[in-house]
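Engineer: Turn this into a structure:
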Amino acid sequence: MSANIAYLYAGILLAAGFVFVIVVTVLANLLAPHKHTKEKLQTYESGETPIGSAWVQYPLGFYIFALLFVAFDVDIVFIISWAVIFKQLSIFGFVEMLFFIVVLALGLVYAWRKGVTRWI
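Structural biologist: Prediction:
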């Protein structure tokens, strides 16, 4: 019976969260000023007046390289936490992490062959 009450509380909390987000969004749209002035429409560059166009397109490789960095950076968190409890995991934990690292290595090899790691 207590598990059902826990689900009820979780459902109420989830519904309250949705209602709160919707109410705050509607209120912000109703109360916020919508007058577009020249200053509001101007491109903001850290308080400096932009020189030239602010719409510069960077090569797609920079974005993909950054995504690879973030992906491998987050994976390091998993590997470090695994290393902290390595003795408790036995051989199963070692095999799981080995599989994880192999998948990461295959992803890196794929990105390397596609030329993502080249800057120019």
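Engineer: From here on, just use CA atoms for contacts and neighbour counts.
Structural biologist: Noted.
Engineer: Assumed Asn29 was part of a strand.
Structural biologist: No - Asn29 is assigned helix when assessed by DSSP: H, G, I helix; E, B strand; the rest coil, not a strand.
Engineer: Count the neighbours of it for me.
Structural biologist: 11 (other C-alpha atoms under 10 Å).
Engineer: now do Thr43
Structural biologist: 14.
Engineer: quick one: Trp82 from Phe100, how far?
Structural biologist: Trp82 sits 11 Å away from Phe100, going by C-alpha to C-alpha, to the nearest Å.
Engineer: any idea which element the residue positioned nearest the centre of the chain lies in?
Structural biologist: Centroid-nearest residue in the chain: Val70, 8.7 Å away (criterion: C-alpha atoms, centre = their mean). Secondary structure from DSSP states H and E places Val70 in helix 60-84.
Engineer: Let's compare: structure for the following, please.
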Amino acid sequence: MSPYGPVAIYLAIAFLAATAFCLLPGLAARKKPNPAKSEAYECGVEPTSDVSGRFPVRFYLVAMLFVIFDVEAASFYPWAVQMHQLRVFGLAEMLMFVIVLAIGYAYVWKRGGFQWR
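Structural biologist: Model prediction:
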């Protein structure tokens, strides 16, 4: 068996499991449509507006900005763990990373990306 055999088996099993997890619930579910089930649930209060409307683009922009800056902030931990081994080179690289992050943050702030209107 080649060294990639176990990897191929693992990928095949993962693909089959993902496919099964996506298809089986739809096939096994009971289909009893009910007007009350199709209605929007807002904490027991009657819906005040149409829920099939579109979300504003602003919502997605704020969500993407959160993900971008959150992932970048999460990269500080591995750097902090290896800081003593990286020495001055690691410090310079992280300083460059922080500068690029600050430029992006300032750009988004100046454009009003953090204001929820």
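Engineer: Superposed, how do the two chains score by TM?
Structural biologist: Once superposed, chain against chain, the TM-score is 0.75 (TM-score structural alignment, normalised by the length of the second structure); 116 aligned residues with a C-alpha RMSD of 2.6 Å.
Engineer: against the first structure, where does the longest helix seen in the second structure fall?
Structural biologist: When the second structure is parsed with DSSP state H, its longest helix is helix 83-110. Across the first structure, the stretch matching helix 83-110 of the second structure (TM-score structural alignment) is residues 86-113.
Engineer: Mean distance between the matching stretch and the second structure after superposition?
Structural biologist: Once fitted to the second structure, stretch 86-113 of the first structure is off its aligned match by 1.6 Å on average (mean C-alpha distance after the TM-score superposition for the first structure).
Engineer: mind checking how far that stretch is from the chain centre?
Structural biologist: Put simply, stretch 86-113 of the first structure sits 22 Å off its chain's centre (C-alpha atoms, centre = their mean, to the nearest Å).
Engineer: Just say helix, strand or coil for Ser53 of the first structure.
Structural biologist: Once three-state DSSP is applied, Ser53 of the first structure turns out coil.
Engineer: Show me what it aligns to in the second structure.
Structural biologist: Checking TM-score structural alignment: Ser53 of the first structure goes with Ser49.
Engineer: ok, so what distance separates its match from Arg117 of the second structure?
Structural biologist: In terms of C-alpha to C-alpha, Ser49 of the second structure sits 19 Å off from Arg117 of the second structure.
Engineer: Looking only at neighbour counts, state which of these two leads.
Structural biologist: Ser49 (8 against 5).
Engineer: Check the gap between that one and Ala40 of the second structure for me.
Structural biologist: For Ser49 of the second structure, the distance to Ala40 of the second structure - C-alpha to C-alpha - is 10 Å.
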